[in-house]
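S.K.: fold the following for me, if possible:
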Amino acid sequence: MTEANALTIAAARDALRKGELSAVDLTMACLTAMDAGDGLNAFVHKTPEIALDQARAADARRGADAPDLNGIPLGIKDLFCTKGVPSQAASNILRGFRPEYESTVTAKLFDAGAVMLGKLNMDEFAMGSSNESSCYGPAVNPWKSDDRELTPGGSSGGSAAAVAADLCLAATGTDTGGSIRQPAAFTGIVGIKPTYGRVSRWGIVAFASSLDQAGPMTKTVRDAAIMLGAMAGHDAKDSTSADLAVPDFEAALTGDIRGKKIGIPREYRMDGMPAAIDKLWADGCAMLKDAGAEIVDISLPHTKYALPTYYVIAPAEASSNLARYDGVRYGHRAKLAQGDGITEMYEKTRAEGFGAEVQRRVMIGTYVLSAGFYDAYYNRARKVRALIKRDFEQAFAAGVDAILTPATPSAAFGLGEMANASPVEMYLNDVFTVTVNLAGLPGIAVPVGLDADGLPLGLQLIGRPWDEAGLLNHAYVLERAAGFVSKPAKWW
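M.R.: Now for the predicted structure:
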């Protein structure tokens, strides 16, 4: 029999409802796996007492009418505020911060009976593509092709590593420019970024407020549908939350996409794209075509401006959001010398508390928002963002139901390999994903194959706004056609 911690949400749900498995036993299996997985550095704050209390409560309410997530052990990204549990966004500036409140997403998950195993590693303030900017040190990809330790991607690197290594059944992630989809592709799991506004941002530490969106990271598309249903919904505490009914995403997984149009954007064919990625994309097209979909070429002409646009808007919003971390109210405060005033306290606190990547982005953001450069950079980036959004609107208006692209420009790379590269080279990891955030669209990464070194590769599907149900169904078809069942060999 499959070890309990290796089950999918759907399989565990069914076993729990039938009484074949208890939530306490399932949670203990995950806690054991979590402790054995310390070498991956995925869990950074463990909460076994909370997990077992929640599991016992789940067993008490168990039955055929229990919620889908009742008794399901999850990992929670360190960006989500969890009451009484350290929530420090992988930053030294929030060391010691234990919120007095629960984020809307975690509250919804716990109301649905989910079990929290602990908090997961990530890039500091979600700024990064490799999980190397974390104050906890990098999370490690459970996949290996040689002696190197590989990145699990970022910023939701701990979430991706934990799910891929079966330390938990699923995890929460956040996606500002690809931070769910890129790590999902690097670790051979499924990750969906919903439409902006589908999931509440309240209680999630902000990076770039017009781009951030939370979503599930799971072992299968069905699991993503189940978990998204619990996370989504209107929240009066979040002014950007959409007051829309949440469909039954799992029921939408019919596996029938006959007659649907799948767009293939010509601008995503990048110079120097690895042959393995190009072949994967072609194979994905063939799979969807075999399922009855029509493959059509489309143009998204402003794609080439997406990365520079993103790296103006995101740092601008970050510099504004991170201004609140000043050493006055909570978190880290620097030790001051005699004669130091409040200005020195701000400067020393932020210099000590923020890592190099966060400092870089705050400075860029402050620069592009400054009086002399606001119109030249920030305002222009906002206008280009509108054009990128319009490109997608025109494609969907022409009848395209979903868009298929690569998820990443390569397989996972080694930790430390980008240390001497320019920041721009690292930012190129987001080249296929940032457009989706700029346009506010839903996007999902699905594992489709392995490269020549045996590392997972994923494809991305982009959906119409608010059509997560249709997007998940397309992903379900792709997942079944690809038949990806590979797991990392356990070395940790």
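
S.K.: every contact and neighbour count from this point should use C-alpha atoms.
M.R.: OK.

S.K.: name the helix or strand for the closest residue to residue 231 other than its chain neighbours, please.
M.R.: Nearest residue to residue 231 in three dimensions, chain neighbours excluded: residue 105, at 5.5 Å (C-alpha to C-alpha, 6 or more residues apart in numbering). Residue 105 is part of helix 104-111, with elements assigned from DSSP states H and E.

S.K.: now that helix, how far from the centre of its chain.
M.R.: Centroid displacement of helix 104-111 relative to its chain, using C-alpha atoms, centre = their mean, to the nearest Å, is 17 Å.

S.K.: please apply the same query to stretch 163-174.
M.R.: 11 Å.

S.K.: sorry, back to before: now for the residue nearest to residue 231: which residues touch it?
M.R.: By C-alpha atoms under 8 Å, 6 or more residues apart in numbering, the residues touching residue 105 are 80, 199, 200, 201, 202, 231, 232.

S.K.: and the helix holding residue 105, which residues are buried?
M.R.: By neighbour count on 16 or more other C-alpha atoms under 10 Å, the buried set for helix 104-111 is 104, 105, 106, 107, 108, 109, 110.

S.K.: same deal with stretch 287-295?
M.R.: Within stretch 287-295, the residues that count as buried by 16+ other C-alpha under 10 Å are 287, 288, 289, 291, 293, 294, 295.

S.K.: now the second one, please; I'll put the structures next to each other:
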Amino acid sequence: MSTAARTGTGTGTGPTGPERTAGGAGTRRALNRRTFLAGSAAVTGAVTGGLTLPSPAVAAPATASRSAAPYLPDIQVRDAARRDPTEATLTEAAVLMRQRKLTSVALTEAYLARIERYDAVYQAYAEVTAERALDAARAADRRATSRRGVLNGIPLCIKDNYFTRDVPTRCNSFIFEDFVPEYDATAVARLTGAGGIVLGKGQMGPLATTRATRPNGTVTTVNAWTPDNPATDPGGSSTGSACAVAGRLAASAIGTQTGGSIVLPANRQNLTGLKPTMGRASVYGVIPLSYTRDHPGPLARDAMDAALMLSVMAGPDPNDPRTLGLPGVPDLVRAATPVRSRRGAVQLRHATRIGVPATFLSGTATAVRSALLDTLDAIPGVTLIDITYPADWSLLTTTFNAARLPERTEPFRHWLREDPTKFGVSLLSWLQGLMISGDEWITAQRAKNHLLREVLDGILDDCDVVLQTDVVPFDLLGLPLIGFPAGFVSGLPSGVLLGGQPYEEDRLLEVVAAYQAVTDWHTRRPADPTATPTTALRSAGAGDPAPRLTAEEAAELSA
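M.R.: Here you go, the predicted structure:
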């Protein structure tokens, strides 16, 4: 049956039927698009205005304030979460603390115990701040009877390209190997301001390019689902952040995405990763890779956890002009709260057209994706729509994707001149940025604008959200994208990507939350490691105890 004819049942109006997008909602969407188009032009122009690396010597500390305080929803805590606090989602742990059935110290100690026992194999952390975390947990427990933030006492993993005050921020590189910031990145300040606890810094690809390796290419962080086999791709470059959450070494984490580095690790490690719209969350205090494509975002266990994390991170920041003048942050927690009819059936709050491209059912995950469509089709409020990409889609999303390289190279030219070996195995992609001429970059920006029109006035004119098989289009354009679990292929997690309209992270969360309410893929956890670090490395094959990426592989995988 054509997906255009597959429509979820129960799409009637009334108190139990989903709300439809019309009238005022349509006007808001038009205004959102206008704001987004203006912002995209401004961001592109800003690249020529002198992008520089943040410097603690000249930059002001980030602010932890935001316009609207997120809140903790009422949820049912699973028995597994009550038995083992490291099994709990962020939201479940927060609810248990509110109910006085769990303390932050107990939760933090449980995570630190797992880090002590297993991280030699996982290698998820570049730095563990155990004593600081325990001190923060004790303070969180003292706040239990007074005013506290929504994340009070929740242990988190922070990707190692976010500034963390008095804690090394190495970005897994020789360039920053001795760098200790004097202030927190805005995202970190907001998370800790809401009561979150920094357990440590997540390992990452060198300078946020490939999967996590040492700067010389030696593989470090593994996929939490195959800890005994480092050859399994864990997704990059937010590899350590994803592994920490999947391996139950943190309740949640933050990563950055410039070419798939949030949603791909999420897909490969059975997590929910949300890349928000460009500007929704501040990049102030994040070591840059590409000004027009860097996005901070959460790596979480489910849609509600992602909603809570982004609710805290999002909002205007005077230190990041991209965040200013945007539509207000929607109620992400409400969006991630599944709606049930009077008979108890899960349904969407808003009638939603989900675009399904012809390529969606191709590849090795066909069975998983077909089952996903069947599940979505059965949710009242969902309408599946066949969509067709324009003829120049491949050209626009592949050939012109290389235009991102000069943006990463420009702030680092000093180190390229001084000592190219500081870039390690990823040097080739940095040098490629020097080879793209100004006229090629301008042509690529025109191509990007053309692609943006084809997406906003074409694909997204026919649907509200669209299933994707590639991160590039929504990543390149700065549109919101979410990755979430949908099953397993050959024993490994198989995730799905869903892209949305500008500033409509709430619509993405609503769809994923409804799907997760009727499936349990997101509740699956990997088995603990059985191998020692040495045997795990040797299992990669060919007798090599330390598998490495070559320079060519690093360039191919580069974000």
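
S.K.: reformat the contacts of residue 105 of structure 1 as JSON lines; add neighbour count.
M.R.: Listed next are the contacts of residue 105 of structure 1 as JSON lines, based on neighbours: other C-alpha atoms under 10 Å:
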{"residue": "80", "neighbour count": "29"}
{"residue": "199", "neighbour count": "26"}
{"residue": "200", "neighbour count": "25"}
{"residue": "201", "neighbour count": "25"}
{"residue": "202", "neighbour count": "20"}
{"residue": "231", "neighbour count": "22"}
{"residue": "232", "neighbour count": "25"}
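
S.K.: what helix or strand is residue 296 of structure 1 located in?
M.R.: Assigned by DSSP H and E, residue 296 of structure 1 falls in strand 294-298.

S.K.: and for residue 171 of structure 1?
M.R.: Going by DSSP H and E, residue 171 of structure 1 is in strand 170-175.

S.K.: what's in contact with that strand?
M.R.: By C-alpha under 8 Å, 6+ apart, strand 170-175 of structure 1 touches 9, 73-77, 126, 155-156, 159-160, 162-163, 179-181, 193, 211-219, 437.

S.K.: tell me, it lands on which residues of structure 2?
M.R.: Using TM-score structural alignment, the residues of structure 2 aligned to strand 170-175 of structure 1 are 252-257.

S.K.: sorry, back to before: ok, of the contacts of residue 105 of structure 1, which one's closest to residue 397 of structure 1?
M.R.: Nearest to residue 397 of structure 1 among those, counting by C-alpha to C-alpha, is residue 199 at 24.9 Å.

S.K.: quick one: residues contacting the most centrally placed residue in structure 1.
M.R.: The centroid of structure 1 falls nearest to residue 180 when counting by C-alpha atoms, centre = their mean (2.0 Å). By C-alpha under 8 Å, 6+ apart, the contact set of residue 180 of structure 1 is 154, 155, 156, 173, 174, 191, 192, 193, 215, 217.

S.K.: specify the local secondary structure of the aligned partner of residue 263 of structure 1 in structure 2.
M.R.: Correspondence of residue 263 of structure 1 to structure 2, assessed by TM-score structural alignment: residue 355. Following DSSP: H, G, I helix; E, B strand; the rest coil, the label given to residue 355 of structure 2 is strand.

S.K.: just give the nearest non-adjacent residue to residue 355 of structure 2, would you?
M.R.: Using C-alpha to C-alpha, 6+ apart, the nearest residue to residue 355 of structure 2 is residue 466, at 4.3 Å.

S.K.: equivalent analysis for residue 194 of structure 2, please.
M.R.: Nearest in space to residue 194 of structure 2, with sequence neighbours left out and distances taken as C-alpha to C-alpha, 6+ apart, is residue 149 at 4.1 Å.

S.K.: before we move on, what about residue 489 of structure 1?
M.R.: Leaving out its chain neighbours, the residue that sits closest to residue 489 of structure 1 by C-alpha to C-alpha, 6+ apart is residue 143, at 7.1 Å.

S.K.: need the counterpart of that neighbour in structure 2.
M.R.: Applying TM-score structural alignment, one finds that residue 143 of structure 1 aligns to residue 225 in structure 2.
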